[in-house]
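Peer 1: this one's structure only:
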């Protein structure tokens, strides 16, 4: 970045009626993080902190943003925004403990540096994947709109992060939904070592906002008064007229991406030019010249801050290394959820699977006023499977929201809604499309409670499965991607009543739930279903048949294949419908196998890496002395799912199941 592209009146500070006391406050807010950073660089060289991402030279941006936001308004910073954390008056010893991985930090030693959030200070820290942060801000802002609280939220990224697809999705959603988000892009010259010339082709990143129909501004990120005055005006306007605003801050990173990276890739003349534009040194000189900051006051302020730093460092260093146990680590994967059973009423009506899902969703909307539905075509159109047909009339467009085609931003927005006190259900139009939203599910929803005790009150509905001639992109049953990820719950009902009751519980549960609905069952399976709102506990399998010869363990469409097979054979079998895969009802599985001595696991997913493999291992490890035969697995072919019906039938394990079951019985 050429520093000459910054306006020529670079450090002509315009007070614009700002009082002396405010000027001194802004000075102190910049001085404190600078002094902390200088101390951290010494400690890094001494090996007393493990890593450091320096924001030296960029303090004016973080200070300006934090100063114009109310304490109740969320800020989503990155790892070069120390001044956001200090500007919100987080006790320094807690920050120091966080950086040392100690218990008094914010993540119990489970994440480092600025990878944390805190509801107490309304800060939501970054994840390393950068992009989802913008979508999370969308969700927080949507929550603000729904609360009608006239609040804005601010979110940061660097110029490198703007190349991520998540960023573009989130900007588009914010614009379409008129969300009051202040999108802050710190254009500091390099994404690690990649210069802006290799990062984007437009002249200014702010120009991109035009494509989203979004207001944008370019500010000198090294001029604290330009940042503060403009952002104060912008945020006040956003509160009165909710809308997103894109702000590009022209600045420079004076140190490496992190300290180990160095800055050898930066031309020396560029470093020298930007060093002359240091935001703190220039503002200090301005305050001295204006007679606002005396040498005595400056020395006193530095002494006070240095004392605060050293005093708090002593507290953090004196703290013992963190200790934990396996049980403590496992306990924090999920927010505690005390299941409340709501009994079924005696009145029932025959419902198809699809109608039971719809009714369960509708009654949950009535039960939870803070529940928001999001998905493609779910509003007036009612969804491609018509599950939300009529919901807009019943609940309004604020709670039943059509989304652009951008799975990642919407999952991230669901996370933001949870942070802001809402529940949400996101419909993947087809489970196959979840790959476009994979990152925030795996790295945000699943990990947040473990990392910083922030739950993800999100259900993702997953219409899945083959048998309807939909081909490779609309037929996958991809639950194994999620059963492998700690922090998610995975539900997979086979019957209408189970679907209704389990969906209600999944929505009540404050943790992220992947809720699988088999498309081939939608209109082919009917059942008498209680008419009221009721719940079924997660983690409890259903025993559909009882016998002594073999344990058949399955879920989803496999339950119906097993029932059909059993109806043709004279077999005494336990038939276990798992219903939920995470948490898994291990006790029911093991007690059945210990009784029968034989086990066969049927899944629609292809074999390798599927959940049948883990269940088989559990049985082998825990029931070995009870087994009269090897545990058998039956699954689909190791190919993508073909379209033509004869190929699809060959792919699916339904016909193979009967033969393998007979082999097992004959063993």
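Peer 2: Sure, I can see it. The model shown is predicted, which means the values in this text are computed figures rather than measured ones.

Peer 1: could you use CA atoms for every contact and neighbour count after this?
Peer 2: Noted.

Peer 1: residues of stretch 218-235 that come out buried?
Peer 2: Residues 218-229, 231-232, 234-235 are the ones in stretch 218-235 that count as buried (16 or more other CA atoms under 10 Å).

Peer 1: closest to residue 165 among those?
Peer 2: Comparing these against residue 165 with CA to CA places residue 218 closest, at 22.1 Å.

Peer 1: buried residues in the lengthiest helix in the chain?
Peer 2: Of all segments of type helix in the chain, defined using DSSP state H, the longest is helix 20-45. Neighbour-count burial for helix 20-45 flags 23-24, 26-34, 36-37, 40-41 (criterion: 16+ other CA under 10 Å).

Peer 1: go on, stretch 525-544?
Peer 2: Quick answer for stretch 525-544 (16+ other CA under 10 Å): 526, 529-543.

Peer 1: please enumerate the strands of the stretch 201-350 of the chain.
Peer 2: Counting by DSSP state E, counting those that start in this stretch, the stretch 201-350 of the chain has strands at residues 215-220, 245-250, 348-352.

Peer 1: quick one: which of these is nearest residue 45?
Peer 2: strand 245-250 (29.8 Å).

Peer 1: tell me the angle the closest one makes with strand 215-220.
Peer 2: Relative orientation of strand 245-250 versus strand 215-220 (axes from the mean of the first three to the mean of the last three CA atoms, to 10 degrees): 20 degrees.

Peer 1: against that first model, consider the following:
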């Protein structure tokens, strides 16, 4: 279908090769979400449900796409795509419980609407930020392609969502990697109240496919037969010839963005035009004219569907309100994981640099986990900007060591999609600073997925970070505090090669999302005897590097070495030096033991002062160890400024230059 102006004036149904049974089946699939919606709108007016996002007038898209795909192909719908769930035969009682926050739903009352997924039905629901699911679809499709499976992944967005950066990044990645993703745009006229004329300038959203080298199509989204037949044909072609396809479905939203919004902003003549194009009523009329449907069959369908709805609603209504359980709430933040212990006492060791330890952990993990994928800018032939993955492409191939476009958001989302579809993923940020371009999918998708619907996010994001190398404001941040605040993320920050190797291997084993910080200033300056073989170290265990009684210095990363250097020149300083190694989970037990022993504590970090992770550790010590303190808890951090480039300014910025003075004062207190 060509990409010309596409205005729907009438619905012309063509049964093509569909028999009467198939035509009736499509009608029943179309009718079911409509009748459910009508029930929900009544319940909303009665105050029995709190919110509703209506898909009335758009049912043919969700139903047609879902019926055209195979049951084991993933679909990533939006909040108006009830027809996806009903066509996949998700039990209505569970759907109704989901909408009412009951335990029988899919999120244990933790999220609403279609903000959930279910592997049982190969559905991955949206989050409110809309865009990330597009990149997730890329990752799911990539997993299929890597396994040489002839499967399509369908993902939905609205015309408003096509303005988000995630849309453009996801299309670009899918195009570059020839991923079999069916990008479905439901162009329903309004983004809440904003008309399409104020959302984009191109004549049709399908036109955007040209810029990404993607073939695009426009389909009458109110014509169930056109949707079903066209998508079935496209999907069959994509399975044999993997590639992305962009489809713009022309339709209209007949009700408000959500019911409280109303539709007063819609011109009356426009509403009347689309009312005449109702997908359910028009298809029903066609079936009557064709002699496929009669009053008796129609009434029987309605009675059966309404009976199913009423029975499901009765089950949900009788279900008790969910009650909070503290242990359950906390336990579900992370996927369960028991790290197998590794014995390395008698293995051979080699003196290697920090950067070599990272490379070794990656190399051995790739040998161990055949489903492990690494993605990042320049990580393949070039070996990464720090040459950590040099030679990996020769050993593991381009399928597993993947150069990416410069689109951090879509690549992190693709990593999530890989996890959903059975892979482990590592994403390398060239510099930790650049993670800001992928912040949303980390804190809103990866971090919350297991808590929301039990889906693990088996993703490690490697974060080369830190100052001290004259890299300036955009290549020097140590931004771990951005992530320690977000429940559902693990944050690891080693200071030694042996820890880096063992902790990185463990992070890759862990099915939860891990931010793994690697201080660039340590890469080629710190050597250590490191076991040659594969081993892991448990996350959440601090290391006591020096034992003393006069004061505790609690730190992590490069500042560990600042302290060790200082203590070399002050051997009489009786200091407890604690390397946290992992910031989430924290080793509270080890922190408490050290503070109780010495009574004085310095919390040292390279990060800027306000809001860093040491502020929370300070509060913990004040709450749990107050009676053991012989001096106020002292924090030492870098300046509350961006990180400067010039050497003298960088020295002035870092907390290192104040360490000796502050520690001496603390011990003398």
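Peer 2: Received the coordinates, thanks. Just so it is clear, the model here is predicted, and its values are computed rather than measured.

Peer 1: superposed, what's their TM-score?
Peer 2: TM-score of the superposed chains, computed with TM-score structural alignment, normalised by the length of structure 1, equals 0.99; 664 aligned residues with a CA RMSD of 0.9 Å.

Peer 1: circling back to that earlier point, quick one, which of the strands of the stretch 201-350 of structure 1 gets closest to residue 608 of structure 1.
Peer 2: Proximity to residue 608 of structure 1, assessed across the strands of the stretch 201-350 of structure 1 by CA to CA, is greatest for strand 348-352 (32.4 Å).

Peer 1: can you find the partner of residue 665 of structure 2 in structure 1?
Peer 2: Using TM-score structural alignment, the partner of residue 665 of structure 2 in structure 1 is residue 663.

Peer 1: okay, now that match: neighbour count?
Peer 2: 11 (other CA atoms under 10 Å).

Peer 1: same question for residue 626 of structure 2.
Peer 2: 17.

Peer 1: quick one: map it onto structure 1.
Peer 2: So, by TM-score structural alignment, residue 626 of structure 2 is matched to residue 624.

Peer 1: where does its match land in three-state SS?
Peer 2: Look at residue 624 of structure 1: counting by DSSP: H, G, I helix; E, B strand; the rest coil, its state is helix.

Peer 1: ok, now the one 4 residues further on?
Peer 2: Here residue 628 of structure 1 is coil, with the state taken from three-state DSSP.

Peer 1: tell me the contacts of residue 247 of structure 2?
Peer 2: Contacts of residue 247 of structure 2 were listed using CA atoms under 8 Å, 6 or more residues apart in numbering, and they are 182, 183, 184, 185, 206, 216, 217, 218, 219.

Peer 1: how far away is the first one from residue 612 of structure 2?
Peer 2: Applying CA to CA, to the nearest Å, the value for residue 182 of structure 2 to residue 612 of structure 2 is 43 Å.

Peer 1: same check on the fifth one?
Peer 2: Between residue 206 of structure 2 and residue 612 of structure 2 the computed distance is 46 Å (CA to CA).

Peer 1: and these two? which has more neighbours close in?
Peer 2: residue 206 (24 against 19).

Peer 1: which one among the buried residues of stretch 218-235 of structure 1 gets closest to residue 81 of structure 1?
Peer 2: Distances from residue 81 of structure 1 to the buried residues of stretch 218-235 of structure 1, taken by CA to CA, are shortest for residue 221, at 12.8 Å.

Peer 1: that closest one and residue 63 touch, don't they?
Peer 2: No - contact criterion CA atoms under 8 Å: residue 221 of structure 1 and residue 63 do not qualify, at 10.4 Å.

Peer 1: ok now stretch 117-129 of structure 2, how far from the chain's centre?
Peer 2: With CA atoms, centre = their mean, to the nearest Å as the basis, stretch 117-129 of structure 2 stands 12 Å off its chain's centre.

Peer 1: actually, stretch 158-169 of structure 1.
Peer 2: With CA atoms, centre = their mean, you get 16 Å for stretch 158-169 of structure 1.

Peer 1: can you give me the buried ones in that stretch?
Peer 2: 158, 159, 160, 161, 162, 166, 167, 168, 169.

Peer 1: same check on stretch 658-667 of structure 1?
Peer 2: In stretch 658-667 of structure 1, the ones that count as buried by 16+ other CA under 10 Å are 658, 661, 664, 665.

Peer 1: got those residues as a markdown table, with secondary structure and distance to residue 331 of structure 1 columns?
Peer 2: Formatted as a markdown table, the buried residues of stretch 658-667 of structure 1 follow (DSSP: H, G, I helix; E, B strand; the rest coil; distance: CA to CA, whole Å):
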| residue | secondary structure | distance to residue 331 of structure 1 |
| --- | --- | --- |
| 658 | helix | 41 |
| 661 | helix | 38 |
| 664 | helix | 39 |
| 665 | helix | 40 |
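
Peer 1: still on that earlier bit, which of the strands of the stretch 201-350 of structure 1 is buried the deepest?
Peer 2: strand 245-250 (a mean of 24; mean count of other CA atoms under 10 Å).

Peer 1: my guess is residue 32 of structure 2 meets residue 86, correct?
Peer 2: Yes - counting by CA under 8 Å, residue 32 of structure 2 does reach residue 86; the two are 7.3 Å apart.
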